[in-house]
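>>> Got a sequence here, can you model it:
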Amino acid sequence: MNIVITGISGFVGQNLSAYLKEQNYFLSELSLRNEWKLKKEADAVIHLAGKAHDTANTSEDEEYFKINTELTKKLFDEFLQSEIKDFIFFSSVKASADTVEGILDEDHISNPQTPYGKSKFLAEQYLLSKELPEDKRLFIIRPCMIHGPGNKGNLNLLYKIVEKGIPWPLASFHNQRSFLSIDNLNFLILQILENENIKSGIYNFADDEFISTNQLIKIISQISGIKCRLWNVPAGLISSVARLGDIIKMPLNSERLKKLTESYAVSNKKIKSALNIINLPVSAEEGLIKTIKSFQSK
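Prediction:
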């Protein structure tokens, strides 16, 4: 099977392309940076390229819409004019919601608040507004936080904090978060490509279990051989300090506290039901252990 893939140089692109090659897929990279033309004799397009969420908020809003929305529209229009059967667009759970009450599933009414989430959601809306020929399929993938060996995201930052023996003072806050190991992501994409009975639609990608920040710190401590230092400072006191940080410049403010302690639980039941499976190959804890162990070799 011939696959066109955009964003192949990114973390997901590198891992997914290597995995698909091991499964005897032929991949061709498509760069959307300059002039480009879609290879129309391929079997599927996997659209990974995009402007990632800038947590430092230094990016111009229009940059998200130019890359995440407009380029996706153009690529999808080319796909509709081709003989290619499948279009797999990597959106984000942030296209649905920035904060979650309960468990996020695909039926949630989308209400993104950030330029990143809005740009992904507008792209989704455009794809869904087009009439899809009967012989084609469209998959809108909404992954939660992806991790794996070689990833340099928030997990690596938390690992460094624990490794230095710095106590975690927010243990009194209890949350539940979803993660997505790169191994489970690769598995799910392969199943979509190989199973023609899976219907077009929006699918959340997440590991099976939810993990709390306190659990994550315990896992990191165990792997690192460092004593787990969870401090149960009263939540009310922490919140008061954060509110003070809203007034005067401090490392902790209300927004940062929310990001560190909020829950973001994502359901993966729809994709598992489509595949008729009970569990993904890798548990949430197994995937996190594999990622965290990779930090030790750096």
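>>> Please count neighbours and contacts with C-alpha atoms only from this point.
Will do.
>>> Now do the strands in the stretch 51-200 of the chain.
Ranges of strands within the stretch 51-200 of the chain are 86-90, 103-104, 137-143, 145-147, 179-181, based on DSSP state E, counting those that start in this stretch.
>>> so of those strands, which one's packed in deepest?
Counting by mean count of other C-alpha atoms under 10 Å, strand 179-181 has the highest mean neighbour count of the strands of the stretch 51-200 of the chain, with a mean of 24.
>>> what does that strand contact?
For strand 179-181, contacts defined as C-alpha atoms under 8 Å, 6 or more residues apart in numbering pick out 143-148, 205-207, 210-211, 282, 284, 287-288.
>>> hmm, 7 Å instead?
Strand 179-181 is touched from outside by 144-148, 205-207, 284, 287, with contacts defined as C-alpha atoms under 7 Å, 6 or more residues apart in numbering.
>>> What's the local residue count around the closest residue to residue 11 other than its chain neighbours?
What sits nearest to residue 11 in space, not counting adjacent residues and going by C-alpha to C-alpha, 6 or more residues apart in numbering, is residue 151, at 6.7 Å. Using other C-alpha atoms under 10 Å, the number of residues around residue 151 comes to 18.
>>> how close does residue 151 get to residue 42?
Distance, residue 151 to residue 42, by C-alpha to C-alpha, to the nearest Å: 29 Å.
>>> got it, and residue 177?
Plainly put, residue 177 is 37 Å away from residue 42 if you go by C-alpha to C-alpha.
>>> Equivalent analysis for residue 279, please.
For residue 279 relative to residue 42 (C-alpha to C-alpha), the value is 31 Å.
>>> Between these two, which is the more surrounded one?
Just comparing residue 279 and residue 42: by other C-alpha under 10 Å the higher neighbour count belongs to residue 42, 19 against 13.
>>> Another sequence for comparison is provided below:
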Amino acid sequence: MNAPKVLVTGANGFVGEALVFRLLVDNKFIPIAAARGATRFHGLCPVVPFNLTHAKVLSALDDVQVVIHTAARVHVMNETAVDALAEFRKVNVEGTLKLARCAAASGVKRFIFISSIKVNGESTPPGKPFKADDHPNPLDPYGVSKYEAEEALKKLGHDTGMEVVIIRPPLVYGPGVKANFLSMLRWLNKGIPLPFGSIRNQRSLVAIGNLTSLVATCIDHPAAANQIFLASDGEDLSTTQLLRRLAKALDKPVRLLPIPEWLLKLAAAILGKQAFAQRICGSLQVDINKNRELLGWTPPINTDKAMGETVGHYLEKQTK
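Below you'll find the model as predicted:
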């Protein structure tokens, strides 16, 4: 019997690329890399051009059993669009639904949508994590667009019989991570003193290896059908703890100044950086008990190992 074909969109992105490599290594499925522009997968697996904004989404869904949709207009820190929500909807809602309709019409059995924890909201009280089946509360255009895409996919699944699986990760890190996590690595590697030595928040993160493990489990697990799952490493850290763990992995002395949280928040408010203060000082925890109960899934990689892999890749890039 031939291995099932799994199409992965956004195969050039951080999550999509890691997923394709995972499927290649697992050798249980035949991955098809759907990517915009050049890709590293030529010669390793089938590759198809893909752009969510094109009128004709895809013509390579024949014999594909599962679609894993990671492509998206991602959250950006300094949004420049006049109507950000309209721009997010164009890609994350309209483009996603266009792809899903093509998938359903082609007989795709399961559609796995990589959404975002922002569908649940922006923060949690310490010790009261988000759960997969909580009432959604998206607060920014990116989160709203992901929620609207989820709702459209669930309706399409109901109407067509195509199974829909939704996975909402928080911050994803791992080898090749960019954005704020990369900035933290750079600060720590340079030994820059940071005013984050007294932060007692709790935040869930998910290593790319743990996220790809969860997604791979959802490809063919019967209990995953038409479910929503949250993703995390199963260990929550304060910002201070995170920086200390990364510094240890870097083998660098950590220089964290014990500035009170209230003072950081006041300074951020004065500078118009409230969103930055929320990310640094606020809590955002997720509960993954549903994953354990329904799928028998627990994160296979512990936080220290995942951080060590992330740091190792970062240091390797610095020497080239």
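>>> Nearest to residue 243 of the first structure among the contacts of strand 179-181 of the first structure?
residue 145 (27.6 Å; C-alpha to C-alpha).
>>> Mind telling me what the closest one corresponds to in the second structure?
Aligned by TM-score structural alignment, residue 145 of the first structure pairs with residue 171 of the second structure.
>>> Excluding sequence neighbours, find me the nearest residue to residue 107 of the second structure.
Leaving out its chain neighbours, the residue that sits closest to residue 107 of the second structure by C-alpha to C-alpha, 6+ apart is residue 65, at 7.5 Å.
>>> What is the equivalent residue in the first structure for the one you found?
Here residue 65 of the second structure is matched to residue 43 in the first structure, going by TM-score structural alignment.
>>> re the thing from before, just checking, what packs against the stretch of helix or strand the residue nearest to residue 107 of the second structure belongs to?
Using DSSP states H and E, the secondary-structure element containing residue 65 of the second structure is strand 64-69. Helices and strands touching strand 64-69 of the second structure, by 3 or more C-alpha pairs under 7 Å, 6 or more residues apart in numbering; DSSP states H and E, are strand 5-9, strand 110-114.
>>> Which residues outside it are in contact with it?
4-9, 108-114, 219.
>>> ok so, going back, show me the one of the strands of the stretch 51-200 of the first structure that comes nearest residue 266 of the first structure.
Of all these, strand 103-104 sits nearest to residue 266 of the first structure, with 4.7 Å by C-alpha to C-alpha.
>>> Quick check: the strand holding residue 65 of the second structure compared with the first structure, mean distance?
With mean C-alpha distance after the TM-score superposition for the first structure, strand 64-69 of the second structure departs from the first structure by a mean of 0.8 Å once superposed.
>>> between that strand and strand 110-114, how many degrees?
10 degrees (axes from the mean of the first three to the mean of the last three C-alpha atoms, to 10 degrees).
>>> Could you pull out the buried residues of strand 64-69 of the second structure?
Neighbour counts using 16 or more other C-alpha atoms under 10 Å place 64-69 of strand 64-69 of the second structure among the buried residues.
>>> Could you point out which of the residues you listed is nearest to residue 266 of the second structure?
The nearest member of the buried residues of strand 64-69 of the second structure to residue 266 of the second structure, counting by C-alpha to C-alpha, is residue 69 at 40.0 Å.
>>> distance of the closest one from residue 100 of the second structure?
To residue 100 of the second structure, residue 69 of the second structure is 9 Å away according to C-alpha to C-alpha.
>>> same deal with residue 112 of the second structure?
From residue 112 of the second structure over to residue 100 of the second structure the distance is 10 Å, taken as C-alpha to C-alpha.
>>> same question, residue 13 of the second structure
In terms of C-alpha to C-alpha, residue 13 of the second structure sits 19 Å off from residue 100 of the second structure.
>>> For the two, indicate the residue with more neighbours.
Legend: neighbour count by other C-alpha under 10 Å for residue 13 of the second structure and residue 100, higher for residue 100 (26 against 16).
>>> In contact with the equivalent of that one over in the first structure, which residues?
Alignment note (TM-score structural alignment): residue 100 of the second structure maps to residue 76 of the first structure. Neighbour list for residue 76 of the first structure: empty [criterion: C-alpha under 7 Å, 6+ apart].
>>> Could you rerun that using 10 Å?
38, 45, 47, 70, 82, 87-89, 123, 126-127, 130, 138 (C-alpha atoms under 10 Å, 6 or more residues apart in numbering).
>>> cool, residue 59 of the first structure as well?
By C-alpha under 10 Å, 6+ apart, the neighbours of residue 59 of the first structure are 51-53, 115-116.
>>> got it, and residue 190 of the second structure?
Each residue near residue 190 of the second structure by C-alpha under 10 Å, 6+ apart is listed here: 252-253.
>>> which residues are in contact with stretch 254-261 of the first structure?
The contact list for stretch 254-261 of the first structure (C-alpha under 10 Å, 6+ apart) reads 99, 170-177, 212-214, 238-246, 251, 262.
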